[in-house]
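In: Provided below for reference: sequence and predicted model.
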Amino acid sequence: EIGAQCTIINFIVTPDGLEDQILAMVVNVEKPELEQQKQALVRKQNEYKVTLSQLEDDLLSQLSAADPSTILDNLPLIEGLEKTKATSKEIAIQVAEARRTEVDINISRELYRPVAAEGS
């Protein structure tokens, strides 16, 4: 009965997870600007996802509230569609740039992988 009322949490750390944590600590000591850049990049990517989700929700809300018989004449809806399209294009460009930057950062971080592997 207790098992049905509780959630079991597994706190076991995998070797790969431990290695990644040690890698982050080593890079933070050796090249703190690189680790800060990596963390900022992760935050930006999450912000992009949230922004896209909000845009999609707003768009769906506008579409569901629009009158089907006058949907093509609804200027606020059309302007909202154009704004959403432009913003999503900008975000797509920023996401592509963030991915390229992430690859560069990961290449630099991999130099410290042997230290992290030894530590784990």
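Out: Yep, it's here.
In: use CA for all of it now, contacts and neighbours both
Out: Noted.
In: How many neighbouring residues does Lys38 have?
Out: Using other CA atoms under 10 Å, Lys38 has 19 other residues around it.
In: what about versus this one:
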Amino acid sequence: MFFSKLLVIAYREYVAMVGTKAFIFSLVMIPILMFGSIVLMPTLQKIGGGRTLKIIVADGTGRLMDTIIASADQRNESIKRSKMQVESVEDSHPFITAQDFWFFEPSDAPELDD
């Protein structure tokens, strides 16, 4: 007798929960979002952002430019989608254009052992 009353109460609670608009909405939207993200992520990775990042390296020592160019060439060989372009700008003022990243190495920076 107790078990049948418990089943009636459980069934009524289940029907009350399943009948809500939020449950029905989530029942439809969660699979759409899951499978949509599976399709969307590779598509976004193929696009690759579509813009060039501008990175300023203020190298007072003169030691970094060769390393940066070598790293960019190595990356460009391994990735065919987008290319890194390294330019040396000697006499322009870096505050004139908007940049995405900054790296500054002063001329009196200590040398690190390799």
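Out: Now that the structure is in, tell me what you want to look at. Please read these numbers as outputs of a predicted model, since none were measured by experiment.
In: Drop the TM-score for these two in here.
Out: The TM-score (TM-score structural alignment, normalised by the length of structure 2) is 0.29; 49 aligned residues with a CA RMSD of 3.7 Å.
In: Next SSE downstream of the biggest helix by length in structure 1?
Out: As assigned by DSSP state H, the longest helix anywhere in structure 1 is helix 75-110. Following helix 75-110 of structure 1 in sequence order, the next helix or strand is helix 113-119 (DSSP states H and E).
In: Show me which residues of that next one are buried.
Out: By 16 or more other CA atoms under 10 Å, the buried positions in helix 113-119 of structure 1 come out as Arg113, Ala116.
In: If you count contacts, what does that helix end up packed against?
Out: Helices and strands touching helix 113-119 of structure 1, by 3 or more CA pairs under 8 Å, 6 or more residues apart in numbering; DSSP states H and E, are helix 15-30.
In: quick check: angle from the helix it packs on to helix 75-110?
Out: Interaxial angle, helix 15-30 of structure 1 versus helix 75-110 (axes from the mean of the first three to the mean of the last three CA atoms, to 10 degrees): 80 degrees.
In: Return the list of helices and strands in contact with helix 15-30 of structure 1.
Out: helix 32-65, helix 113-119.
In: Now find how far off-centre the last one is within its chain.
Out: If you compare the mean C-alpha spot of helix 113-119 of structure 1 with that of the full chain, they lie 26 Å apart, counting by CA atoms, centre = their mean, to the nearest Å.
In: that older thread, could you check the angle helix 32-65 makes with the longest helix of structure 1?
Out: Using the same axes, to 10 degrees: helix 75-110 of structure 1 against helix 32-65 is 160 degrees.
In: So for Arg100 of structure 1, which of the helices and strands packed on helix 15-30 of structure 1 sits nearest?
Out: Proximity to Arg100 of structure 1 (CA to CA) singles out helix 32-65 among the helices and strands packed on helix 15-30 of structure 1, at 10.8 Å.
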